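1. A structural model of the following input is requested.
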Amino acid sequence: MLLREALHRPRLRLTLLTGAEALERPVSRVYVTDLPDPRRYLSGGEIVLTGLVWRRDASDSETFVAACAEASVTAIGAGDAVFGSVPDDLVDACRRHRMPLFEVPIEVSFRDIVDEVNPSLWAQRATGLATVLGRHRGLVAAMAAGARLVDLLPAAAAELGVDCWVLTPTGRQVAGTTALAATDRATLAHAFLGAGRLPAHATVEGRRVVVSGVPGRPEHRLASWLLACAAPGRDPFPSQEGGLADAAAELTSLVALERSQVDEALRIERRLADQLGAALTGTEQVDLRGRLLSCGLPPDGTFLVLAANLTGLRTPPELAVTICAELVEPATERVAVTDAGLPDTILAVLAVTPAQAPYAVEAIRTGVAAYAPGLGGGRLAVGVSGPAAGPGALGGAVEEARHALRTAVARGERTSVVGADELASHLLLLAGVPADTRRAFQRRLLAPLLAYDRTHNANLLRTLDSFLACGGSWTRCAALLHLHVNTLRYRIGRIEQLTGRDLSRFEDRVDFFLALRLPR
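-> As a prediction, the model looks like this:
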């Protein structure tokens, strides 16, 4: 039912005060309240009837209307019993929030409105349910006959009167009524992963978009697809969200069918990939060419190897495999992803041309960064090898990717990607040192400075870092820290006294530099 239909009841004598331009908004139900903030009881699309008992002064109207607007209410109906008419401040607040407001005469009870509107709502819902079931049967039959989501979704969305898009958590578009720009896809993915609960909301192309999830295998938000729905055109009114939620619920079943087919295909591919992983890590002695061919990879091609590690999340092991499969999807169509062979490490073998390799690494970096809002306390570290020509070079590429992964883990960041081009530095040395040894080395050098800074707020650690970054130049470091050179000399002297080191010695400078680069 639309708001126009609900208000057009001659027996009720309702008078529209604001919002004549929004009469096409859908109505989900009629809700009566005198709470000053009824948001917790609203789900969107309601006609909210209120006797204004909550109003003490003009500011209360702004509070009430703002709460209703945030909850995507379709309209507010105000009774005349308390004040004799609708206060001007309530009318002004509704205009500011573009909220339709109508006046309920004193002789008309809220029960009269409920009894008048509800039967029509029930009748329309019954008719709509039959339509939904018929449409759903048709879509299921079409998919069983071989139709794909990319073909069916635009037609289904048009019939429901919405625009919609299906994206992965990294923002890769699976299907949609239009092609979304990269920035809009990133906005929707960030809203999906970062939301405390779903459905979430985002603004794309000036429109309010409802974002919900379509679970996959395993059932985790990081492995789910997102479904984003918006009113067609550029309608800015958020009260369309009641209808959008219904459309999203219906479209979710269609998207879930496609997702289940994709998951089943990946499950079969991963069985073959596991055999390749076992061969690459030496747990099976077999012909690599045959394993590559079984995974659809060219046996004499050029490859990149990705090694990944997902920690800090209580998740099923296959989640990390699903995430890695998504990371490499934009980089190449020919890939094998497995968790077989190495403990707590996912391997992916990508077939690329030498010219594609740098772009593939950048695509992986972009995907890893996109996952950050959904990791919470978890960490995602990735190492990528350089190009490997032919199956004979794959063993070395695996080792190179593992070295890069250890470097990424050592950084201690929520997300980190290290490529082969970064391995010719001190980071590779640090990654190869056991974690306990690294921590002991860092503690021995920096613990006295950390303790002194905590007690005296002296910023000795920052001073040391800046001094090394300036190559030991007193004047440049003093200017950088906005200190007098004599003050800087005093601080460096204190550092040497506390640590027993001499910063004029190259060896001691190197030790401090490495200790500062380790995660604390």
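2. hey, let's count contacts and neighbours off CA atoms from now on
-> Will do.
3. In contact with residue 408: list those residues for me.
-> Listed by CA atoms under 8 Å, 6 or more residues apart in numbering, the contact partners of residue 408 are 381, 382, 383, 416, 417, 418.
4. for stretch 141-150, how far is the first residue from the last?
-> 16 Å (CA to CA, to the nearest Å).
5. meant to ask about stretch 499-507
-> Per CA to CA, stretch 499-507 runs 14 Å from first to last residue.
6. before we move on, what about stretch 308-327?
-> End residues of stretch 308-327 are separated by 10 Å (CA to CA).
7. Does the residue lying closest to residue 337 once chain neighbours are set aside fall in a helix, a strand, or a coil region?
-> Distances taken as CA to CA, 6 or more residues apart in numbering place residue 348 nearest to residue 337, at 4.3 Å, with adjacent residues excluded. What DSSP: H, G, I helix; E, B strand; the rest coil gives for residue 348 is strand.
8. Next, work out how far apart residue 348 and residue 183 are.
-> 27 Å.
9. show me where the stretch 351-500 of the chain has helices.
-> Under the criterion DSSP state H, counting those that start in this stretch, the stretch 351-500 of the chain contains helices at 357-371, 394-410, 426-431, 435-456, 460-469, 474-481, 485-499.
10. Tell me which of the ones you listed approaches residue 104 most closely.
-> Among the helices of the stretch 351-500 of the chain, the nearest to residue 104 by CA to CA is helix 357-371 (50.0 Å).
11. In the closest one, which residues are buried?
-> By 16 or more other CA atoms under 10 Å, the buried positions in helix 357-371 come out as 357, 360, 361, 363, 364, 365, 367, 368, 370, 371.
12. same question, stretch 202-213
-> 202, 204, 207, 208, 209, 210, 211, 212, 213.
13. that older thread, got the buried residues of helix 357-371 as a markdown table, with distance to residue 462 columns?
-> A markdown table is the format used below for the buried residues of helix 357-371 (distance: CA to CA, whole Å):
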| residue | distance to residue 462 |
| --- | --- |
| 357 | 38 |
| 360 | 37 |
| 361 | 33 |
| 363 | 35 |
| 364 | 33 |
| 365 | 30 |
| 367 | 33 |
| 368 | 30 |
| 370 | 31 |
| 371 | 31 |
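14. Alongside the first, I'd like the structure of this one:
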Amino acid sequence: MTVQAEAAAASPHDGSVSLRELLAEPSLHVDTLTPIDDLDRPIRYVYPTELADPSPYLAGEELILSVGVPVADQGAETIRRYVTTLTDRGVAALLIGLGDMFDEPPQALVRACHDRDLPLLIQRAAVPFRRIVDWAESRRAADREVDARERELGALLRWFVAGTLGAGPVESALTRYGLAGAPVVVCAFAAEAHTKVHDLVDRHSGAVAILDDRIVALCPQTAEFTADLAASELPCGVAIGADAQSMAYAIPEALEALREAIRRRRTVHIDEIATLDGLLAAVPKVRLVPFVHRLLVPLVDHDKVNNSYLVASLEAFLAPDNDISTAANRLYVHVNTLRNRLAKIAELTGANPLDETDRINFRIALWAAHNMGMREGRAPAPQKVAPHNSFGSPAGM
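-> Down below sits the predicted model:
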């Protein structure tokens, strides 16, 4: 084979296949002789060549097909140099077709591939290399078709969310994928998880869309899918779309939940962050420290000197469903005593616990103190917060 013909036989493409897929295809009769740490290692080119140094024609992630000419009747050092050339160029694997040059590959080749972590594959059956090239190209062609459909669906969803497209095309797309007429689980994933997303979603007849730099999957809301998603290690943002029209908010919600899912390294449902706690958990700590400094530190300092229970009183008053009478009862104090404490809090901080806006600010400060930590009588440092939390259960006089 000429160099020009060899270069033409290399198959550049937009996608890739993997070593796992190659070894799993029974018609190709490919086996492995060396351990493979990463079966998902991609093959982006299939390159039949008998050149002793094909490096000028290598771009990385090639599957080299050879009958063994470069290593036949060669010493261990020459074979080692050949393998080093392939690994230095980022070759994915070397496949030797047996029967032409030898019935078994030289042990020096096996050792060199093992030492350099280059997967060494063999093909004992008389299968033409062209069949491997054609198989890889057909897989890539199918992948390109799937990719085009996913980008088309992603564009449709993006236009709909942006308000430049009506719900009709979205309804048609859901019908095409068998997802119309029932609630849909909208899942957002990072782009690099594309293959694993398909492993999860395809089992449940879902649809995958490429939406800018994220992947959005639409799946039927079933117990089986819910269980599979819960068992998955993929960070995923989740929202529920009741129908086509609701996708306008379900998709942005899933994408927003993904941000928190990546931070927490697990699945996060939008309901988890559609709360004050969820919102504050996503806020950088440095933005919350001033609330503690301004609204709680003066109270802690006052309590320490005067045993006045201002922090406990504030917590009781701001507890859900508590009014001033209920809070006073839980503190075992007269309601006027609690009123006086709230007035003292307003005096020390300049914020009135009876004012709705200030109440929210106090809740933020208390959340930050509980979740960031605060030593007895000391404000958290701007960059590093002490692990001990001084805000305990309410106390009375």
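15. Tell me how they score on TM after superposing.
-> For this chain pair, the superposition-based TM-score is 0.43 by TM-score structural alignment, normalised by the length of the second structure; 227 aligned residues with a CA RMSD of 5.1 Å.
16. ranking the helices of the stretch 351-500 of the first structure by burial, who's on top?
-> Of all the helices of the stretch 351-500 of the first structure, helix 394-410 has the most neighbours on average by mean count of other CA atoms under 10 Å, namely a mean of 23.
17. hang on, the earlier thing: can you redo the helices of the stretch 351-500 of the first structure as JSON lines with distance to residue 388 of the first structure?
-> Shown next, in JSON lines, are those (distance: least, CA to CA, whole Å):
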{"stretch": "helix 357-371", "distance to residue 388 of the first structure": "10"}
{"stretch": "helix 394-410", "distance to residue 388 of the first structure": "6"}
{"stretch": "helix 426-431", "distance to residue 388 of the first structure": "19"}
{"stretch": "helix 435-456", "distance to residue 388 of the first structure": "29"}
{"stretch": "helix 460-469", "distance to residue 388 of the first structure": "36"}
{"stretch": "helix 474-481", "distance to residue 388 of the first structure": "44"}
{"stretch": "helix 485-499", "distance to residue 388 of the first structure": "46"}
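18. For residue 29 of the first structure, find the nearest of these.
-> When the helices of the stretch 351-500 of the first structure are compared by CA to CA, helix 357-371 sits nearest residue 29 of the first structure, at 37.8 Å.
19. if we can go back for a sec, just give me the neighbour total for the residue nearest to residue 337 of the first structure.
-> Residues near residue 348 of the first structure, counting by other CA atoms under 10 Å, number 26.
20. How much space separates it from residue 139 of the first structure?
-> 35 Å.
21. what helix or strand is residue 211 of the first structure on?
-> strand 207-214 (DSSP states H and E).
22. packing partners for the helix or strand where residue 114 of the second structure lies?
-> If you go by DSSP H and E, residue 114 of the second structure is part of helix 107-115. Applying 3 or more CA pairs under 8 Å, 6 or more residues apart in numbering; DSSP states H and E, we find helix 107-115 of the second structure packed against helix 76-88, strand 120-123.
23. change it to 7 Å
-> Contacts defined by 3 or more CA pairs under 7 Å, 6 or more residues apart in numbering; DSSP states H and E place helix 107-115 of the second structure against helix 76-88.
24. Quick check: buried residues in the helix it packs on?
-> Quick answer for helix 76-88 of the second structure (16+ other CA under 10 Å): 76, 78, 79, 80, 82, 83, 84, 85, 86, 87.
25. Is it possible to get a markdown table of those residues that adds distance to residue 207 of the second structure?
-> A markdown table is the format used below for those (distance: CA to CA, whole Å):
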| residue | distance to residue 207 of the second structure |
| --- | --- |
| 76 | 52 |
| 78 | 51 |
| 79 | 48 |
| 80 | 47 |
| 82 | 45 |
| 83 | 42 |
| 84 | 43 |
| 85 | 42 |
| 86 | 39 |
| 87 | 38 |
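26. Specify which member of the buried residues of stretch 202-213 of the first structure is nearest to residue 243 of the first structure.
-> Using CA to CA, those come closest to residue 243 of the first structure at residue 210, 10.4 Å.
27. re earlier: the helix holding residue 114 of the second structure versus helix 76-88: what angle between them?
-> Counting by axes from the mean of the first three to the mean of the last three CA atoms, to 10 degrees, helix 107-115 of the second structure lies at 30 degrees to helix 76-88.
28. and the longest strand for the first structure?
-> The longest strand of the first structure (DSSP state E) is strand 302-311.
29. Quick check: the farthest pair among the buried residues of stretch 202-213 of the first structure?
-> 207 and 213 (19.2 Å).
30. how about residue 95 of the second structure, secondary structure?
-> Applying three-state DSSP: residue 95 of the second structure is strand.
31. Quick check, it in contact with residue 65.
-> Yes. Between residue 95 of the second structure and residue 65 there is a contact under CA atoms under 7 Å: 5.0 Å.
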